[in-house]
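Participant: Requesting a structural model of the entry that follows:
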Amino acid sequence: MRFLLHLGSNQTNLAFSPLSFHYVLVLLAAGATGDTLNQIVSFLGPSGGMAHASLASHAASAFLARGNGSEPDVRCGVGVWVDSSLQLRPAFADMVTSQYNATAQAMPFQEKPDKARVEINRWFEDKTGGLIKELMPEG
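Facilitator: Okay, the predicted model is just below:
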């Protein structure tokens, strides 16, 4: 709730998707270990990390897959981007794509930040059917 209050502090209208927040936290948990993992799982709630991972994976396959023919038409884009100077663990990158219907890739944030911004914005525009055109504005 503190996070939501912070997000809406300068806004007159605010819409958000609890499923999206849950989804991102589960992705973070999938790549975390030790105290960080324990904190995320504790924040997610008493069901435990595996239950939350199962829910997010099910949502990805059942509700967020494009062209599934179900109503309403739900569009969601979830991705993990890291600077091209870093490398994601292959097992994590595979899990992101196979279990969570998300993307995981490197971007030239340090060398060409505007190019990375444009590519990510294009990706989100495509994933949301043009509903989100500029997730990351210039600057």
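
Participant: For the rest of this, base every contact and every neighbour count on C-alpha atoms.
Facilitator: Fine.

Participant: Looks like N121 contacts M136 (just checking).
Facilitator: Yes. Using CA atoms under 8 Å, N121 and M136 qualify as a contacting pair, with a distance of 6.5 Å.

Participant: if you count what's nearby, which of those two comes out ahead?
Facilitator: N121 (18 against 14; other CA atoms under 10 Å).

Participant: who's in contact with the residue nearest to the spatial centre of the chain?
Facilitator: With distances taken as CA atoms, centre = their mean, V78 lies nearest the centre of the chain, 3.6 Å away. Under the criterion of CA atoms under 8 Å, 6 or more residues apart in numbering, the neighbours of V78 are 24, 101-103.

Participant: compare with the first, here's sequence two:
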Amino acid sequence: PLRSAPLRRGGGSGLPSSPLLAAITMENLHNANSRFALDLFRRFNETNPTGNVFFSPVSVSAALAMVLLGARGNTEAEVLKTFHFDEVEDVHSRFQTLTMDINRSNAPYLLRLANRLFGEKSYSFLPDFLTNTQKLYGADLAAVDFLQACDEARKEINQWVEEKTEGKIPDLLSEGSVDNMT
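Facilitator: Next up is the predicted model:
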């Protein structure tokens, strides 16, 4: 059965009522992310079986979970299934908890998870969607011109990623990878 988050549609606190329930639901998210990571690794391995692969499954999952906030019908069902989110109760508040835990300032490590939406400037996004992506994922919307200035949009995205990764990922999107259909 598909389970979706009450917060995804804007209602309820979505927070578990007990520490045990919280631990179980977080474990479900960790399991879903692990299963997705293995699925994605297998897919990468099919296309490049001898190459090295470096990716962050949690970052990919969080990005697509933000898309899930606005998805309905078949798209919603496919995202839930592909990322194994159909096995996670209240997936969005679980990601909120995970992001806060990863980004906590008193952690004995330096690890950051950063999210941002880059949307076509001529598109009107639903206010509830933008509010929920900010609240749950800490992601604001950067309006860019994919239609008329797609390479400038690509450069803006790359600059944001480079800043957030302290220069470790300078060119996430290669030249020609973004066009006016993005």
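
Participant: before we move on, back to that, the residue nearest to the centre of structure 1 maps to what in structure 2?
Facilitator: When the two structures are superposed using TM-score structural alignment, V78 of structure 1 falls opposite N115 in structure 2.

Participant: State whether its match is indeed within a helix.
Facilitator: No. Assessed with DSSP: H, G, I helix; E, B strand; the rest coil, N115 of structure 2 is coil; it does not lie in a helix.

Participant: end-to-end on stretch 133-150 of structure 2?
Facilitator: Using CA to CA, to the nearest Å, the gap from the first to the last residue of stretch 133-150 of structure 2 comes to 24 Å.

Participant: quick check: it aligns to which part of structure 1?
Facilitator: Under TM-score structural alignment, the counterpart of stretch 133-150 of structure 2 in structure 1 spans residues 96-113.

Participant: What of stretch 57-67 of structure 2?
Facilitator: Using TM-score structural alignment, stretch 57-67 of structure 2 pairs with 18-28 in structure 1.

Participant: List the buried residues of that stretch.
Facilitator: Of all the residues in stretch 18-28 of structure 1, those buried under the rule 16 or more other CA atoms under 10 Å are 22-28.

Participant: now A104 of structure 1, what's its secondary structure?
Facilitator: Reducing the assignment to helix, strand or coil with three-state DSSP, the entry for A104 of structure 1 is strand.

Participant: So it sits against G79, correct?
Facilitator: Yes. With contacts defined as CA under 8 Å, A104 of structure 1 counts as touching G79 at a distance of 5.8 Å.

Participant: After alignment, which residue of structure 1 pairs with E163 of structure 2?
Facilitator: Taking TM-score structural alignment, E163 of structure 2 has D126 as its aligned residue in structure 1.

Participant: For the helix or strand hosting that match, which helices and strands make contact with it?
Facilitator: Under the criterion DSSP states H and E, the helix or strand holding D126 of structure 1 is helix 113-127. For helix 113-127 of structure 1, the packing partners by 3 or more CA pairs under 8 Å, 6 or more residues apart in numbering; DSSP states H and E come out as none at all, with no helix or strand in contact.
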